[in-house]
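S.K.: Sharing a sequence plus its predicted fold:
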Amino acid sequence: MFTRKIAEFAIETPSSTVPDEAIVAAGHGVIDTLGCALAGVVEPVAEIAARWAVENGGRGGVTVWGHSTETSAADAAFANAIAAHALDFDDSHPSARGHASASVVPTVIAAGQAAGANGRDVLAAYAIGIEVAGKMGRGFGFGLLGGGWHPTAAVGVIASTCAAARLSGLNAEQLQRALGVAGSEVSGLVRNFGTMTKPYHTGHCARAGITASWLGGAGITSDPNILEGDGGVFDSYHANGEALEELAADLGTKWEILVPGNFVKNWPCCYSNHRSIGAMAKLLEEHDISADEVEEVTVSFLPGGDTALVSREPKTGLEGKFSIEYVIAAMLLRDPLTLPTFTDPMVMRAEAQALIPKVKRVIIPAEGKFAGMVGYNIVEVKTSRGTFERREDIT
């Protein structure tokens, strides 16, 4: 059974047998996530989450990052995971179909701090969490995102539960019960992209993972095989990915944190923009295109490639992160696409708003479904002196 295999792998893999290369990669992932979180703590959604943790959090000595505040592991992980994803600058993982680190890193640091774990154990728990996230994402396939569900939230709660249970000393049977609880916490809607609720998803995953772990250790009952079978998590969310038996057999072989590894972002916006940004940057450089000569920009996506880009007429900084129209407009204005680019005043500047209607989306006929880290994009810029085009396959 897949749930049992996941639980046994998460609990019974000794930290000493996690490859040193995976531990090193885990360290890099922790650093990237912490950097994003510390930059994100001043964002309104992170300040709200931190205030919630202070005013409503439980007892405990776990740190809320960026604050002189300690609370319970679950509540600290909640606030920290929201801060980590607040800027949408945190890494992504192709197999997981989203931002696994933003949930798992705050989970392992909070659970590790509560348990007094050493550094290698925390990094091993993170690597194992990414392994679980990758296998979950591969099992879901692209049907999850196509159905309106946020993959980050779906895989994150399962991965966070496994990581927390490992650091909290659960056995495999207890983790199976915890996963039964976590299975009922799988959620997150794409409709909330471009709002503060998107980073809430990662906070929910971290808090739910630690809570489910505690409940599993305390003896709560649940379906012990919640992930597989009729009415299980994969079936209920219309998974169309790889066979669970093959994924279970692949646990801990190549290690997802190494292959394909975390993809670190170059720009603080949705990954579904990134290939097009790369193509547009090269066109601007090669042809010295100016905004005043542009008549139209066409960005071509494979089917499903722009699902996450929910904002076609953005009016806020958060909406701008999920808008290829704004991103291209900003680039035409020679904006370097840094954190200040994605603020409300920058999105609403007259020059950007005037260019946004000139950016059009086209879907490339193809079999299957794709996403921001899979496939390719074509950018075509029509100007008064000619048309320039570039295909980009690399994010």
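M.R.: Sure, I can see it. Numbers count the residues shown, from 1 in each chain.
S.K.: Please make it C-alpha for all contacts and neighbour counts, starting now.
M.R.: Fine.
S.K.: Check which helices and strands the helix or strand hosting Cys205 is in contact with.
M.R.: Cys205 is part of helix 197-218, with elements assigned from DSSP states H and E. Helix 197-218 sits against helix 73-85, helix 101-115, helix 151-167, helix 172-183, with contacts defined as 3 or more Cα pairs under 8 Å, 6 or more residues apart in numbering; DSSP states H and E.
S.K.: Just put those in a markdown table and tack on mean neighbour count.
M.R.: Output for the helices and strands packed on helix 197-218, formatted as a markdown table (neighbours: other Cα atoms under 10 Å):
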| stretch | mean neighbour count |
| --- | --- |
| helix 73-85 | 33 |
| helix 101-115 | 29 |
| helix 151-167 | 32 |
| helix 172-183 | 27 |
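S.K.: if we can go back for a sec, tell me which residues of the helix or strand just after the helix holding Cys205 are tucked away?
M.R.: Scanning forward in sequence from helix 197-218 by DSSP H and E, the next helix or strand is helix 233-236. Residues 233-234 are the ones in helix 233-236 that count as buried (16 or more other Cα atoms under 10 Å).
S.K.: for comparison:
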Amino acid sequence: MSTVTQKIARFVTNAQHVDLPEWSIHEAKRTLLNMLAISLSASEAKGAKILIDWAINEKANEQASIIGTNLKTSASNAALVNGFLCHLQDYDDTHFPTILHPTAPIWPAVLATAENNGSNGHDTLAAFVVGAEIACRIAMSVHPWHYDQGWHITGTAGVFGAAAGAGKLIGLTEQQLTNAFGASGTLAAGVREVFGTHGKPLHAGHAAENGLRAATWALAGFTGGNDIVGGRRGFWAVASRDGHSKDALISQLGEHWEFKMNGLKPFANGIVSHPIQQAVIELRNEFNLKPEDIESIKAITHPLVLELMNRANPIVGLEGKFSFQHCAAAALVDGAGHDAQFTDKKVNDPTISNVRSKVSATIGKDVSEDEVHLQINLADGRKLKKHIKHAVGSPTNPMTDEELMNKYRALSGEILPKSQAENLATAVWDLDNASNVFELCNLMRA
């Protein structure tokens, strides 16, 4: 009888491009475009510079490109740095049921593998889709126990998706991919204590790197056992000791797609506060609100807002990304939630700090993760209310292609000339017709 790890390996190796839902290929392009936009924008940040300088000093073989630079390094180093860049601003996509960020660990591994091996765009897109599905399925199988224990699911589930995507692209057999899962699963890492620091995006980069390495090693004969996921001392037993769901991993695999529950972010911060930000911005614009008008901002939210983003007094910009109070205050003062709202200077701005002190949240019964009931009490006595049922960027209310392109142009324009950025976008949208990814990778370099 096959183990659960062998079953997911069989799904990956048997999956054909023609069997994948048409929407999934289009969504793969959208997530790639989003990754390029946010990685380009992040490429000059302090944390990015640290890893880029490290990659330069490694003097590795020039196999794959680092986004937003003129550098090539080893495929595994490129996967690490690009995964870090993709997650650095917390502007990447999110699988809503589990808060997994699939793109940051998977696309960098797949893209580096494709560039190093000369893979065509058709196969590259398919590899990402199956990798993303595996990561989402792994995440679902341990949700919510794993995250509640303190694990960062993007790093721990993402490494399986990275191995699946890279392994699919280099043609691993079922047994080889089972071994790759064994290697990647034993390297799965990331704890939530480092949220608000460079440690969080490192989880994504490390997952991309380790998934790619595991696939490459397995091709050469590396062994990893037959059931890293379900074994007596495997991933479920060790990293999700309070519970797991076998059905969530393998039931209707290839028929029901968890990847469809993925969404792109309109704001560059923890996704659970997005409904609050959207509601604040809508009321701000509707009533022309100014900071001095505000008596208080009160939100009735999902429990995860208080669990993940209750930082009343962030000190640095990265901490602001995990402060619902700061997110709401910046939305009121600036009418935005881009990375510019999460600098060290911005979190210490007196006007924003003053508004931030007036923001509070309580848990609402049956309030979903993409919902909020918000009330702004004004100094003149008025009480303004806004109910966001499904925030923009959620699977129920996804960003349109036009909205995504607006985000892409704004962020890529910080680094690339306009003509190069437009050509890069065209290369993404036409990727399924490309004989290789070389042009795309050349265009993403600055």
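M.R.: That came through fine. Please read all numbers here as calculations on a predicted model, not as lab measurements.
S.K.: hang on, the earlier thing: okay, and the helix holding Cys205 of the first structure goes to which residues in the second structure?
M.R.: Aligned using TM-score structural alignment, helix 197-218 of the first structure spans residues 199-220 in the second structure.
S.K.: The matching stretch: how far from the chain's middle?
M.R.: Computed by Cα atoms, centre = their mean, to the nearest Å, the chain-centroid distance of stretch 199-220 of the second structure equals 15 Å.
S.K.: buried residues in that stretch?
M.R.: Judged by neighbour count using 16+ other Cα under 10 Å, the buried positions of stretch 199-220 of the second structure are 199-219.
S.K.: returning to what we had before: is it possible to get the helices and strands packed on helix 197-218 of the first structure out as TSV so that each row also shows distance to Asp91 of the first structure?
M.R.: Formatted as TSV, those follow (distance: least, Cα to Cα, whole Å):
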stretch	distance to Asp91 of the first structure
helix 73-85	9
helix 101-115	7
helix 151-167	11
helix 172-183	23
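S.K.: Minimum distance to Ala26 of the first structure: which of these has it?
M.R.: Comparing these by their distance to Ala26 of the first structure (Cα to Cα), the top pick is helix 101-115, with 9.3 Å.
S.K.: and that closest one, what other elements does it pack with?
M.R.: So helix 101-115 of the first structure, by 3+ Cα pairs under 8 Å, 6+ apart, packs with helix 20-40, strand 62-64, helix 73-85, helix 119-140, helix 151-167, helix 197-218.
S.K.: quick one: Pro314 of the second structure is in a strand?
M.R.: No - going by DSSP: H, G, I helix; E, B strand; the rest coil, the assignment for Pro314 of the second structure is coil, not a strand.
S.K.: before we move on, the earlier item: identify whichever of the helices and strands packed on helix 101-115 of the first structure lies nearest to Asn225 of the first structure.
M.R.: helix 151-167 (12.8 Å).
S.K.: Measure the mean distance from the closest one to the second structure post-superposition.
M.R.: For helix 151-167 of the first structure, the mean distance to aligned residues of the second structure following superposition is 1.0 Å (mean Cα distance after the TM-score superposition for the first structure).
S.K.: From the chain's centre, how far out is that helix? Work that out for me.
M.R.: 12 Å.
S.K.: closest one to Leu309 of the first structure among the helices and strands packed on helix 197-218 of the first structure?
M.R.: helix 151-167 (14.3 Å).
S.K.: Next, count neighbours for whatever residue of the first structure lines up with Glu27 of the second structure.
M.R.: Counting by TM-score structural alignment, Glu27 of the second structure corresponds to Ala25 in the first structure. Neighbour count of Ala25 of the first structure, defined by other Cα atoms under 10 Å: 18.
S.K.: separation between Ala25 of the first structure and Val381 of the first structure?
M.R.: Taking Cα to Cα, to the nearest Å as the measure, Ala25 of the first structure falls 39 Å from Val381 of the first structure.
S.K.: ditto for Ile394 of the first structure
M.R.: Taking Cα to Cα, one finds Ile394 of the first structure at 19 Å from Val381 of the first structure.
S.K.: which one of those two has more residues nearby?
M.R.: The residue with more neighbours, out of Ile394 of the first structure and Val381, is Val381; 21 against 14, by other Cα under 10 Å.
S.K.: Same question for the equivalent of that one over in the second structure, what's its three-state structure.
M.R.: Counting by TM-score structural alignment, Val381 of the first structure lines up with Ile376 in the second structure. Secondary structure, three-state DSSP: Ile376 of the second structure is strand.
S.K.: which residues does Ile376 of the second structure contact?
M.R.: The neighbours of Ile376 of the second structure, taking Cα atoms under 8 Å, 6 or more residues apart in numbering as the test, are 294-298, 383-385.
S.K.: and those as a markdown table, adding neighbour count, secondary structure and distance to Asn269 of the second structure?
M.R.: Shown next, in a markdown table, are the contacts of Ile376 of the second structure (neighbours: other Cα atoms under 10 Å; DSSP: H, G, I helix; E, B strand; the rest coil; distance: Cα to Cα, whole Å):
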| residue | neighbour count | secondary structure | distance to Asn269 of the second structure |
| --- | --- | --- | --- |
| Ile294 | 20 | strand | 23 |
| Glu295 | 17 | strand | 25 |
| Ser296 | 18 | strand | 22 |
| Ile297 | 26 | strand | 19 |
| Lys298 | 18 | strand | 19 |
| Lys383 | 13 | strand | 27 |
| Leu384 | 15 | strand | 25 |
| Lys385 | 16 | strand | 23 |
